[in-house]
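> here is my input, please return the structure:
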Amino acid sequence: MKLFFAFIRKEFWHVLRDTRSLIILLGLPVMMMLLFGFALSNEVKNSNIGILDLSHDESTIQLANRFDQSRYFSVIKKLTRESEIGEAFRKNELRMVAIFPPNFQDNLSHNKQTQIRFIGDATDPNTSNIMINYASAIIRDYQNEILGEQKLLYRIELESSMLYNPKLSSAFNFVPGVMTLILMLLGAMMTSVSIVKEKEKGTMEILLVSPMRPIMVVITKAIPYLLLCFVDVLLILLLAYTVLDMPMRGNIALLLAESILFIFTTLSLGLLISNLVNTQQVAMFISLVGLLMPALIFSGFMFPLENMPLPMQIISNLIPTKWFYSIVSTIMVKGLGIEYIWKQTLILVGMTIFYLTIALKKFKIRLE
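Prediction:
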C-alpha cells in the first residue's frame, strides 16, 4: 500500500510541475463559466431597435417609452419612413423595428382595433423570434391596462408560468452543460495523454516492471486527475452560486456523488483511448475532436434532442454526456432526488464498467 501511495504522490508532482496542464485543468472551467455567463448568454437584453411612428400621438409615445425602459430593448433610432428600415438592417444598426400606423390612438379608441408591425432581423432566427415575443408581451400589458375593468362579450384570459426557472436565466441551462463538457474533455483527454506520454518517452516499461501490478500503475496515473476534476466541480459550483446567482436546489452530496461517477466514466474512456493509440497527438485529436462534437451535440445542452431525426436520437444514447447532463439538470435546477435519476445513474455505471473492461482487455503489459 505504501508503494501505491508513493506512485500517486509521484504522479501528483508530475501534474503540479506541468504548468500547461494546470492551466488547462483549473483555468478552463473558470474561463468557460465566465464566457457562458457574461458573453455567450442566450438571453436577449438591451437589443437595439428602431421605432417608425406614423401617428405621433400619446399612445404611440407611451409605447415607445415602454420599449426603451424595458431591459430587453434600447430604442436607438427614430425612423421617419419605411424605406429607412432596410438600410438600418443592412448596416447592422438595428435588430428589430416597431411600426405604429397612422391614427393609432383614434383607431384604438373608436374602432377598438389597430395594428402594430414588428420587423425583425432573422439572420439569427431564434433571437429575432425571442425579441418579437418580448415586444408582444409589452403590447399585451399595455392593452390590458387600457381595457381596465371593461367587460367584453367574450373574453379568454391566458395565464402562463415557467417552472424551475421563472426568470428564464440562461445560467440554469449552461452551468450543467459546461460542467458536463469540462469533465468529459478533461477527464478523458488528460488521462489518455498522460499515459501515452509515458509510452512515447519509453518510461512506461520501467513503470510496468516495478513491484506493483501493471494495472495498478495505470490506475495511479488516473487518480490525480480524478481529484483535480473533482476540484473543477467544486470550482464550477462556487462560480455558479457566487458569480451567476444560480441557486442549488437539490442535494449537494448527491450531486457530488454523481459527478464522481461521471469522472470515473471519463477516466475509463481516457484509459481506453490510451490503450488504442501510441502518440500524444492522436490521443489529443481523439479526445478533443472525437469527443467534443458528440459531447456538445448529443448532450441536449445546445440542441434539443427531440428535434433530431430518430437515428440521431438513438446514437445520443451512446454518449455519456447526455445522461450526466440530465442528472445535473434534475438535481441542480429541479431539486429532485435519486428516485428521478436512478436510470441515468445505472447507465453511467454500465458505461464505466464497459469502458474499463475493454481498456483492461486491450492493455499491453509489454510495449511494442
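
> going forward, measure contacts between C-alpha atoms and count neighbours the same way
OK.

> for the stretch 51-200 of the chain, what spans make up the helices?
Remark: helices assigned in the stretch 51-200 of the chain by DSSP state H, counting those that start in this stretch are 58-69, 83-90, 104-106, 125-147, 171-201.

> and the third one, how far out from the chain's middle?
Counting by CA atoms, centre = their mean, to the nearest Å, helix 104-106 is centred 45 Å from the centre of its parent chain.

> before we move on, the earlier item: do you know which of the helices of the stretch 51-200 of the chain lies nearest Leu34?
helix 171-201 (10.4 Å; CA to CA).

> buried set for the closest one?
By neighbour count on 16 or more other CA atoms under 10 Å, the buried set for helix 171-201 is 171-199.

> element containing Ala257, please.
helix 252-276 (DSSP states H and E).

> elements contacting the helix or strand just after that helix?
Per DSSP H and E, the first helix or strand lying C-terminal to helix 252-276 is helix 280-285. Identification of packing neighbours for helix 280-285 by 3 or more CA pairs under 8 Å, 6 or more residues apart in numbering; DSSP states H and E yields helix 171-201.

> one more, so I can put them side by side:
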Amino acid sequence: MKRFIGFVKKEFYHIFRDKRSMFILFGMPIAQILLFGFAITNEINNVNIAILDQSKDSETHKIINKISASAYFHIEQEITNEAQIESVFKKGKVKAVLVFEKGFIKNLQTQKQAKVQVITDATDPNIANTITNYVNAILQNHTQEINKANKATYQIQTQTQLYYNPELKSVFTFVPGVMTIILMLVSAMMTSISITREKELGTMEILLVSPIKPFQVILGKVFPYIFLSVINATVILVLGFFVFKMPIEGSLILLALESILFIISALSLGILISTITDSQQTAMMISLMGLMLPVILLSGFIFPISSMPYPLQVISNIIPAKWFIIIIKAILLKGASIDIIWKETLILIGMTVFFIALSIKKYKIRLE
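I've put the predicted structure just below:
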C-alpha cells in the first residue's frame, strides 16, 4: 500500500511540474467557460444603426433619443436620403436603417397612425430578426406612453425591408462561415505539423546543413498547401452556388485573390505553430484547441461581436477569420469591390507578413 501511495504522489509531482498538463487541466476549462459564457448569446448590444429622419419633428426626436439611450443600439450616423442606404450597408458597419416618414407627427395626430420603416442587413438572418423585434418593442413602449399621456389610440406601424437576403436563408450565413473555418483550421493544421515532422523523422539535420535559406524553407513548406487549400475553397463555393443557391454578386477574381490571401495567412500561422513546437502531437493540439474555439466564437460567424464584452471585442481583432468573414460576405452577398473592403484586406496582409516574419525568426533561432 505504501508503494502505491508513493507511486501516486510521484504522479502528482510529475503533473504539477508539467506546465502544459496544468494548463490543460485548469487553464482550458476556465478559458472555455469564459468564452462560452460571454460570447454565446442571442441578444444584441450596441448594434450600429443609421437614421433617415424625413420629418425632423419633436416626436421623431423623442423616438430617436429613446433608441439611442437603449443599450441595444448605437446610432452610427444620420443619412439624408434613401440613395445612401445601399452604400451604408455595403461598408458593413451599419446593420439597420430606420426611416421616419415625412409628416410623422402630423400623420400621428390627424390619422392616428404613423410609419417607421426598418431596413436591415439580412446577411445574418438572426441578427436582422432580433433588430426588428427590438425596434418594435421600443416603438410599442413609446406608443403606450403617448397614449397614456394623451388618452388617445395612436399607432406607430413598422414596415420591414430586408437587404441582400430577403428570404432570410440561413445558408447565406453558414456557407461563408463554414468556408472560413475549414480553410483556417485545415490550413493551419496541415502546416503546423510540417517542420515538427522533419524533427521527429530526423530529417531536420539535412535542412540544417543544406544551403537553403530559412525563408526558402518556410515558403517551400507553405506553397504546396496553397494549391490544395485553393481546391478546398473552390469545392465549397461550387457546392454553395449549385446546391444551396448561394449568390456570388461580386467579382470572382477579387473573391479568388482574397481567398488566396486568407489561405496564405492561415498557412503562415500554421508554420509559426510548427516552428515553436517540438512534436506533431503538440502542434496538432495547439492548432486545434488554440484556433478552433476562437475562430468559431470570436469571428462573428455565429454570434455578433458587437454584443460581446469589450475585452472579447478587442481580442477578436487578432483573429484572421473575423476579417475574412467580413470580406467574403461583402463580396458574395453585397457585390462589394476593393474600395469597400480595402481595410480588411490590408489587415490580413499585415497579419500574413507578421506570421511569416516571426516564423523565419523562430526558425533562425532554432538553427542557432
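
> what's the TM-score here?
Scored against TM-score structural alignment, normalised by the length of structure 1, the superposed chains reach a TM-score of 0.57; 223 aligned residues with a CA RMSD of 2.5 Å.

> now do the helix holding Ala257 of structure 1: which elements does it pack against?
Helix 252-276 of structure 1 packs on helix 171-201, helix 214-242, helix 320-332, helix 342-362, going by 3+ CA pairs under 8 Å, 6+ apart.

> just put these in a markdown table and tack on distance to Ile119 of structure 1.
Output for those, formatted as a markdown table (distance: least, CA to CA, whole Å):
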| stretch | distance to Ile119 of structure 1 |
| --- | --- |
| helix 171-201 | 29 |
| helix 214-242 | 36 |
| helix 320-332 | 35 |
| helix 342-362 | 44 |
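
> for Met162 of structure 1, find the nearest of the ones you listed.
For Met162 of structure 1, the closest of these is helix 171-201, at 12.6 Å, according to CA to CA.

> that closest one to helix 252-276, inter-axis angle?
Following axes from the mean of the first three to the mean of the last three CA atoms, to 10 degrees, one obtains 30 degrees for the angle between helix 171-201 of structure 1 and helix 252-276.

> superposed on structure 2, what's the mean shift for whichever helix or strand comes after helix 171-201 of structure 1?
Using DSSP H and E, the helix or strand that follows helix 171-201 of structure 1 towards the C-terminus is helix 204-208. Following the fit onto structure 2, the mean deviation recorded for helix 204-208 of structure 1 is 2.3 Å by mean CA distance after the TM-score superposition for structure 1.

> buried residues in helix 204-208 of structure 1, which are they?
Residues of helix 204-208 of structure 1 classed as buried by neighbour count (16+ other CA under 10 Å): Met204, Glu205, Leu207, Leu208.

> wait, which of those residues is closest to Ser274 of structure 1?
Among these, and counting by CA to CA, the member closest to Ser274 of structure 1 is Met204, at 12.0 Å.

> structure 2: which residue goes with that closest one?
Mapped onto structure 2 by TM-score structural alignment, Met204 of structure 1 lines up with Met204.

> so who does that match touch?
Ile195, Glu198 (CA atoms under 8 Å, 6 or more residues apart in numbering).

> what do you get for the one 10 residues further on?
Contacts for Pro214 of structure 2 were tallied using CA under 8 Å, 6+ apart; they are Ile360, Tyr363, Lys364.

> just Thr180 of structure 1 next, same as before
Thr321, Phe324, Tyr325.

> of these - the most surrounded one?
Thr321 (30 neighbours; other CA atoms under 10 Å).

> find the nearest non-adjacent residue to that one, please.
Excluding the flanking residues, the one nearest Thr321 of structure 1 by CA to CA, 6 or more residues apart in numbering is Ser299, at 5.1 Å.

> so that neighbour sits in a strand?
No - Ser299 of structure 1 sits outside any strand when classified using DSSP: H, G, I helix; E, B strand; the rest coil, being coil.
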